[in-house]
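Chemist: Would you be able to build a 3D model of this:
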Amino acid sequence: MDRGFELNARLEADTILLGDWPLSRVLLMRNRLFPWLILVPRRAGAVEIHRLPVADQMQLTHETSAAAKVLEQMFQPDKINTGALGNVVSQLHIHVIARRRDDPAWPGPVWGSGQAVDYAEGEAERLAGQLWAALQRSA
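Modeler: As a prediction, this is how the structure comes out:
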């Protein structure tokens, strides 16, 4: 399935690996300001959702919804933002972000809204463990 798949270097540098679902590599963005997951289909050369085989499109929709549900349960956000932009990193990846009216970027987009704030020592690992446990139950 993931023959030839390589995670984009920028995505790798900006995230913490949580694990692999049937289709996607699941990552946590290194920015404590927003509960922010990134799903990267493990398909070599994948750039656009509509170019994936239909079965992969359906699986990606399922995984994106499962990620949103976990973020909703864990963080009680006002809104879940989901997007696949690809303007900076062309490798297909889906952002799933829990947004709150009191977050520093509300109501605008999180992209380009100030500097990311990294997690305190040990905080990212604890959150990653909690998220992955919840995500494994939901997939």
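Chemist: okay, CA-based contacts and neighbour counts for the rest of this
Modeler: OK.
Chemist: ranges for the helices of the protein?
Modeler: 9-14, 54-75, 123-138 (DSSP state H).
Chemist: Looking at those helices, which is nearest to Arg3?
Modeler: helix 54-75 (15.2 Å; C-alpha to C-alpha).
Chemist: Name the residues of that closest one that come out as buried.
Modeler: Buried residues in helix 54-75, defined by neighbour count with 16 or more other C-alpha atoms under 10 Å: 56-57, 59-60, 63-72.
Chemist: Would you reformat the residues you listed as a markdown table and include distance to Asp118?
Modeler: Output for the buried residues of helix 54-75, formatted as a markdown table (distance: C-alpha to C-alpha, whole Å):
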| residue | distance to Asp118 |
| --- | --- |
| Asp56 | 32 |
| Gln57 | 32 |
| Gln59 | 31 |
| Leu60 | 28 |
| Glu63 | 26 |
| Thr64 | 24 |
| Ser65 | 26 |
| Ala66 | 25 |
| Ala67 | 21 |
| Ala68 | 22 |
| Lys69 | 24 |
| Val70 | 21 |
| Leu71 | 19 |
| Glu72 | 22 |
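Chemist: before we go on, could you also do this sequence so I can check it against the first one:
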Amino acid sequence: MAFSLHPQLAADTVPVEETEEHLILLMNDSQYPWLILVPKQEGLRDLDDLESDAYDRTLHRVRALSKTLKAEFSAEKINVAALGNMVPQLHIHIIARFQDDPAWPAPVWGAKPARPYEKDALQAMKARMLKSL
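Modeler: Below you'll find the model as predicted:
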């Protein structure tokens, strides 16, 4: 079965980078620097569904993305989560957090409605992420 991105992820994000193994997406919410890593394997729901080597590579990539967001935005905290309650496809959120962000100190989910990037800001953010990856 060929890999396909869950429709909700496709609707809420913008592709940043695609490798043989992962998609890196930017959440279209300008309130937070927020990346989503999606392993490109059909049928995954949870991290423990990954084979051992793929699990290691995925967590290595999560670590690299965390360091990128921390360095690029001087984040005070990086939140990493793989909830999947609403979107069952395995995807891992990597979110830069700040004491003055709209949801601090609570989780970002449901705290405030998303504020999509303006067109130019979205292109600039995508370019910034590509450059730093």
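Chemist: Got a TM-score for the two of them?
Modeler: With the length set by TM-score structural alignment, normalised by the length of the second structure, the two chains reach a TM-score of 0.97; 133 aligned residues with a C-alpha RMSD of 0.9 Å.
Chemist: Which one of the helices of the first structure lies nearest to Asp103 of the first structure?
Modeler: Nearest to Asp103 of the first structure, of all the helices of the first structure, is helix 54-75, at 12.3 Å by C-alpha to C-alpha.
Chemist: just checking, what packs against that closest one?
Modeler: strand 36-41, strand 94-99, helix 123-138 (3 or more C-alpha pairs under 8 Å, 6 or more residues apart in numbering; DSSP states H and E).
Chemist: Tabulate the ones you listed in a markdown table, adding columns for distance to Asn8 of the first structure.
Modeler: Output for those, formatted as a markdown table (distance: least, C-alpha to C-alpha, whole Å):
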| stretch | distance to Asn8 of the first structure |
| --- | --- |
| strand 36-41 | 10 |
| strand 94-99 | 13 |
| helix 123-138 | 20 |
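Chemist: winner for burial among the ones you listed?
Modeler: Among these, strand 36-41 has the highest mean neighbour count (mean count of other C-alpha atoms under 10 Å), at a mean of 26.
Chemist: The second structure: matching residues for that one?
Modeler: Aligned using TM-score structural alignment, strand 36-41 of the first structure spans residues 34-39 in the second structure.
Chemist: List of residues touching that stretch?
Modeler: Contact with stretch 34-39 of the second structure is made by 21-27, 58, 62, 65, 90-96, as judged by C-alpha atoms under 8 Å, 6 or more residues apart in numbering.
Chemist: That stretch vs the first structure, average offset?
Modeler: Stretch 34-39 of the second structure, aligned to the first structure and superposed, deviates on average by 0.3 Å (mean C-alpha distance after the TM-score superposition for the first structure).
Chemist: To Val110 of the first structure, which of the helices of the first structure lies closest?
Modeler: Ranking those by proximity to Val110 of the first structure (C-alpha to C-alpha) places helix 9-14 first, at 14.4 Å.
Chemist: residue range for the closest one in the second structure?
Modeler: Under TM-score structural alignment, the match for helix 9-14 of the first structure is residues 7-12.
Chemist: any idea how far the residue nearest the centre of the second structure lies from Met1 of the second structure?
Modeler: Nearest residue to the geometric centre of the second structure (C-alpha atoms, centre = their mean): Ile36, 1.5 Å. Ile36 of the second structure sits 22 Å away from Met1 of the second structure, going by C-alpha to C-alpha, to the nearest Å.
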